[in-house]
Every structure is written in structure tokens, then in C-alpha cells.
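Engineer: need coordinates for the following:
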Amino acid sequence: MSDTAPATDTATATDTAPATDTVLLRREGALARITLNRPASLNAVDADMAVRWREVAAEVAADTSIGAVILDAAGRAFCAGGDVVSMSTSGMGGAAVTETARIIHDGIASLTGAAVPIVAAVQGAVAGGGLGIMLVADYIVASPSAVFVSKYANIGLTPDLGVSTLLPAAIGQRRALQLLLHDTALDAAAALDWGLVAEVADDPAARAQALADSWLAGATRAFGQAKRLVRDGAARSFAENLDDEARTIGARFDTDEARMRIDAFAAASARRTRTEETS
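Structural biologist: Take a look at the predicted model:
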């Protein structure tokens, strides 16, 4: 990924998919916006949407001109998980369900592994696998109406879409089990208290936009590398993490993006010292 921060001009927006696609990708300068777009089905993921999700995620992860991502959803719900109705009526068997899950997992892996910060704007129901899709985001803003539920065991199924890993990473193993093993529904306030979301806002879309804009206006690549270090750290030893941290901070130190800020900080510190000495 380039050391040069991407341009922050968002005056020109580019759609890379028809508005009828089940997952939309819109570019606004260095900002990428991913929108789940099956509102009539509460954005539940069917086989076609799974493929589109993987395509969009791979495109975003591979594009080094992207500096921030907003993940949102059309309609009154963020994501109701897998489209169980479609699975039932289409006669899908277990092998097909496994294949669909793996396709969605490819997209989840692409986005969690991308060195770019992601903010999610969440409203309404977030259920089952929708939790995993939401937790792809590094920062989650929920509306006061948001409700978070598992529902896997209610229909005799088990977690997928990264939920068994991403959920305990977010809220701890005990609380993850409480959500998965009991018919618990968290409202937005409880989700904030548990650490499942970062903020509750009356207008989560506007708040997500403000956060993304702040990332793009700041040390954009540093935010992305910080995200990468934290996301990768759980799968590695402490010694490996220390080595990666040392290499990454050294590489960052030599970038124009960092040097400009370091020099400005040093100059301001020197001015404060001179002022204190003469006062």
C-alpha cells in the first residue's frame, strides 16, 4: 500500500454497480461505501448476495487508493443474517449451505485483513450472521433502534460468518456465550455497555461519515496499519506481534505522512519549552 495518503476530495462519487445489486459499492474520492441492498428481506444474505459480497470485499481490499470504508445497509434493518426462508424453499442441502458460508467468509476475510479502517452504520435488526458482517467493521455506530440477537440455536444452527471468533473478540467469551446460548436481545444501550458497538447516535449515517472523513483528513495510512496490527495480532504470538510493531513503526517513520506530523509536533514542543523558560 502506498505511503502517500489518498486524496480526501469526495465531490465526485462513482457507483461501481447497478442500484439493483444486492451489495452496492460506491466510491467518493478515497472513501468506499459498501451498502447491503436487500431491504425487502431485511438484508438477509442469499446465495447470489453471498457472491456479490465476496466480489465487493475483494475489490475494496485490493484497491490501495481507498483510505476509509463505510459499511451500511438499505432499509429498516442492517442484516437479518442468512436468508433461511430462501434456504428452506430452494431445497438447499448442507453442502450448499457450507459453500455459501465459505463464499461469505472470503469477503469477511478480505475486509478484516485489509489495512484500511472500516466504520459501520447500523440500524434495526442485526441477527445471526449479520453480527459477523457488522463485526467486519473496526468502529460501529448504532441507531437507538438497533437490536442485536443471535437466533442460531432457535433454528438448530451454529454460528458462521466469523461470529464464533469476532463476537468473543469484541465482547469477551462469557458474554458471547450468553448471547449465543440464550434468547438474549441486546438493545443499543446494552450493546454499548457490552462493547459490541462504539457509539449510539440518532443519525448513525452522519456520524459514520464524520468518522470516515476524520480518518481521511488525518494520518490515513497510520490508521490503516494500526487496524492491521490489532486485527492480525490475535492470530500470532506476542513475539511476532512485537516484531511486526517494530517494523511497522519504523516504516511509518520514514513516510512523508508521518514526518510532516512529527516535525510539526517537535516544533510546537520546542516553542512551548522556550515559552516556559522565559516565563
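
Engineer: all contacts plus neighbour counts: C-alpha atoms, from now on.
Structural biologist: Fine.

Engineer: helix, strand or coil for residue 210?
Structural biologist: With DSSP: H, G, I helix; E, B strand; the rest coil as the basis, residue 210 sits in helix.

Engineer: burial measure for it, as a count.
Structural biologist: Neighbour count of residue 210, defined by other CA atoms under 10 Å: 12.

Engineer: do residue 48 as well
Structural biologist: Using other CA under 10 Å, residue 48 is surrounded by 12 other residues.

Engineer: again, but for residue 260
Structural biologist: For residue 260, using other CA under 10 Å, the count is 12.

Engineer: where along the stretch 151-279 of the chain do the strands fall?
Structural biologist: Applying DSSP state E, counting those that start in this stretch to the stretch 151-279 of the chain gives strands spanning 185-187, 199-200.

Engineer: could I get those as TSV with mean neighbour count?
Structural biologist: What follows is these, written out as TSV (neighbours: other CA atoms under 10 Å):
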stretch	mean neighbour count
strand 185-187	18
strand 199-200	21
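
Engineer: a markdown table for the ones you listed, including distance to residue 252?
Structural biologist: Formatted as a markdown table, these follow (distance: least, CA to CA, whole Å):
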| stretch | distance to residue 252 |
| --- | --- |
| strand 185-187 | 40 |
| strand 199-200 | 29 |
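
Engineer: this protein: helices as residue ranges?
Structural biologist: With DSSP state H as the criterion, the chain has helices at 47-62, 84-89, 94-113, 129-134, 163-171, 173-181, 188-194, 204-217, 220-233, 238-253, 256-278.

Engineer: second chain to compare with the first, below:
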Amino acid sequence: MQRHPPLHRPLLRHLDNLLVTLLGVALLVLAWLFLDEAVRPLLIGAVPVYLGVLLPRIVGRDERLRRVEAARERSVREWGFCSRDRNGPWINYIDFPLVCEDPVFDGRFFYSEWLVVHDGRIIINPGPASVDLAAGTVGYDFGCTRTYAWDGCSPKVPFFWIATLGTPDWWEHLESVQCLRHGQQKERVMFWPVAHHASLVHDALYQFLNVAPVTKAEADELFHRMLLRAGMPRLVAWVYRFAVVHGGARDMRRQRNPNTTLRCLTPLPGLEAHREPLAPHKARSAALQE
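Structural biologist: Predicted structure coming up:
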């Protein structure tokens, strides 16, 4: 268990620059093979491209690092651990507790500010928590609205603050999800991209791989199953699975964590699902409007 994982936010050696470099090399090879006169413009064009990726990381960097460190220290004081670092950009969010059930996690228990794993149930954005480390207890206000943000399928790269480029979340569709509302677990119909549900759950599980009783392999397989259930074509879902298996959280591959020692004092809302009428509920994002 890693209660305080290291914070790594290198300025140059990061995935954004790697992706831009690979794309640039591919274009240069194609130009060298088929269109020699395009090589020079491509080399010149690399300068503004790298600046477009680098400047959003440089401007405000010190303040972002200060805030991240402060949040991590607060989490260690309150919970006894902090989550793995997440770099963003945060362009999507939910403002309700989302529930995902999977028998793989039966007998697993974990409680944190943003993620609950309780005997087969995963709750993301559970609500304000009250922790007593001395007593080993935690309580939640499931009825109080909070906001959980994530970036969708990653990586995503901010470019000159005018665009965000990266892994697509694909087309929008209607999808039923489980949520907590008025003290009950209910069904809620969302209109969001086909990969949003899977990427949201995967993001939350990855955030706490250092302390939660969930392995990277289990999170990756759940991500793949959720993509298929959402209607993503099998080939595309396989590509996304391949990417997270071989590229995501590589330092967590051998991580194994026990159940939490905290005891939840708040009864979790009942398991029986009640369908709500179709309403214009949506996951907010930069691209979606209610």
C-alpha cells in the first residue's frame, strides 16, 4: 500500500510531448518517402506545435503544484493516505453519486473522499465525508451534491488554450446508469459520449490503485466490459483496452492492497433500483449543454 505516492509532473518528459513527437516523426517519414518538399515546412511547423503543448503546462505551473501538494497533505491528515496524481485536463463532470456494481468486487471494502468500494458496489462522488481515524470510522452525506471531474478517455492534450486534442470519447447516446437519489439507488438516463461511463469508473479506480483493494488488471477489464456494454464496436474497445493495459498506471501492475480498516457508519441506500422518468439529465462537459 502506498499511502503517499510520489508526485511526478515533469515539464518535458511526459506523454503529451511523446505523442506529439511520434506524430511528427510519422509525418516526416511520410513526407520523406512521398513529398520531399514538405519536410522543411514540417520541421519549421514543429516549433509552434511544441509551444502549443508546452505553454499550457508552464503558465500557472507553480500554483497548480502548490494546490496539488496542499490537497495531498490535507488528504493524508484526514484519511491517512492520498490518491495518485491526476494531471487533467478536467473537461467533464458529474454532480451526483454514481453507482456501478460488479461481482468481481464482492467482499472488497474501501472508503475515501471520492470513491467507495462496498461489497461489490462502487460509488463515485459519494458526497461529503466525516472521518475519525482514531475511532476508525467514516460517515457520508449521500444526499449532498458534490462535483467530480475527469478527462474522459486519456490522454488529452491542451493546445494553446484554444483546443483539447487527444483520445476521443466518441458519439453521444442515451445510456442508463445507477445513481443515489433521495436515499435510494435509482436508474438515471444520461445523454453523453459512448465512452464516458467506462472512463469515469476507470478514472476513479485508477486514482486510488495505490490504496484501494482493486488491482490494475481488474480496473482495466471492467473498463473493457463497460465499453462493450455501452455499444462501442469490439475492435475499438479492444484498442482502448490494449492502451490502458500496456500504457496506463504501469507502476501499479503489481500493487495489491488489503481492505480498509475504516468502518462506514452510514447505511448505504438500498440495492433495489427504481427507474426515474426520462429527463434531460446530462454529464456536463465543455461540449455538452443541458
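
Engineer: TM-score of the superposed pair?
Structural biologist: Laid over one another, the chains give 0.24 as their TM-score (TM-score structural alignment, normalised by the length of structure 1), with 119 aligned residues with a CA RMSD of 6.3 Å.

Engineer: got TSV for the helices of structure 1, with distance to residue 34 of structure 1 too?
Structural biologist: Output for the helices of structure 1, formatted as TSV (distance: least, CA to CA, whole Å):
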stretch	distance to residue 34 of structure 1
helix 47-62	8
helix 84-89	23
helix 94-113	11
helix 129-134	11
helix 163-171	20
helix 173-181	26
helix 188-194	22
helix 204-217	12
helix 220-233	17
helix 238-253	28
helix 256-278	27
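
Engineer: what's the most buried one of the ones you listed?
Structural biologist: Comparing those by mean neighbour count (mean count of other CA atoms under 10 Å), helix 129-134 ranks first with a mean of 26.

Engineer: elements contacting that one?
Structural biologist: Packing partners of helix 129-134 of structure 1 (3 or more CA pairs under 8 Å, 6 or more residues apart in numbering; DSSP states H and E): helix 163-171.

Engineer: what's the angle between the helix it packs on and helix 173-181?
Structural biologist: For helix 163-171 of structure 1 against helix 173-181, the angle by axes from the mean of the first three to the mean of the last three CA atoms, to 10 degrees is 130 degrees.

Engineer: gap between residue 32 of structure 1 and residue 119 of structure 1?
Structural biologist: According to CA to CA, to the nearest Å, residue 32 of structure 1 stands 11 Å off from residue 119 of structure 1.

Engineer: ignore the last one, residue 149 of structure 1
Structural biologist: As judged by CA to CA, residue 149 of structure 1 and residue 119 of structure 1 stand 20 Å apart.

Engineer: of those two, who's got more company?
Structural biologist: In this view residue 149 of structure 1 and residue 119 are compared by other CA under 10 Å, and residue 119 has more residues nearby, 26 against 21.

Engineer: which residues touch that one?
Structural biologist: By CA atoms under 8 Å, 6 or more residues apart in numbering, the residues touching residue 119 of structure 1 are 69-71, 137-141, 208, 211-212.

Engineer: same check on residue 245 of structure 2?
Structural biologist: Residue 245 of structure 2 is in contact with 217, 220, counting by CA under 8 Å, 6+ apart.

Engineer: after the strand or helix carrying it comes which helix or strand?
Structural biologist: Using DSSP states H and E, residue 245 of structure 2 sits in helix 234-247. Under the assignment DSSP H and E, the closest C-terminal helix or strand after helix 234-247 of structure 2 is strand 263-264.

Engineer: I'd say residue 241 of structure 2 and residue 226 touch.
Structural biologist: No. Using CA atoms under 8 Å, residue 241 of structure 2 makes no contact with residue 226, being 10.8 Å away.

Engineer: which residues in the stretch 1-150 of structure 2 form helices?
Structural biologist: In the stretch 1-150 of structure 2, the helices defined using DSSP state H, counting those that start in this stretch lie at 15-34, 39-58, 61-79.

Engineer: pull out the buried positions in the first one.
Structural biologist: I take that to be helix 15-34 of structure 2. Buried positions in helix 15-34 of structure 2, judged by neighbour count with 16 or more other CA atoms under 10 Å: 16-17, 20, 24, 27-28, 31.

Engineer: format those residues as TSV; extra columns: distance to residue 206 of structure 2.
Structural biologist: Formatted as TSV, those follow (distance: CA to CA, whole Å):
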residue	distance to residue 206 of structure 2
16	19
17	22
20	24
24	30
27	33
28	35
31	39
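
Engineer: what's the most distant pair in those residues?
Structural biologist: Largest separation among these by CA to CA: 16 and 31, giving 22.6 Å.

Engineer: so how far is residue 197 of structure 2 from residue 180 of structure 2?
Structural biologist: For residue 180 of structure 2, the distance to residue 197 of structure 2 (CA to CA) stands at 16 Å.

Engineer: likewise for residue 148 of structure 2?
Structural biologist: Remark: distance between residue 148 of structure 2 and residue 197 of structure 2 (CA to CA) = 13 Å.

Engineer: those two: who's more crowded?
Structural biologist: Taking neighbours as other CA under 10 Å, residue 148 of structure 2 and residue 197 compare with residue 197 leading, 24 against 20.

Engineer: what residues are up against that one?
Structural biologist: Per CA under 8 Å, 6+ apart, neighbours of residue 197 of structure 2: residue 226.

Engineer: what's the helix or strand for it?
Structural biologist: Using DSSP H and E, the element containing residue 197 of structure 2 is helix 196-207.

Engineer: for residue 132 of structure 2, which non-adjacent residue is closest in space?
Structural biologist: residue 138 (6.3 Å; CA to CA, 6 or more residues apart in numbering).

Engineer: count the neighbours of the one you found for me.
Structural biologist: The local packing of residue 138 of structure 2 (other CA under 10 Å) involves 19 other residues.

Engineer: now do it against residue 74 of structure 2, distance only.
Structural biologist: Separation of residue 138 of structure 2 from residue 74 of structure 2 (CA to CA): 16 Å.
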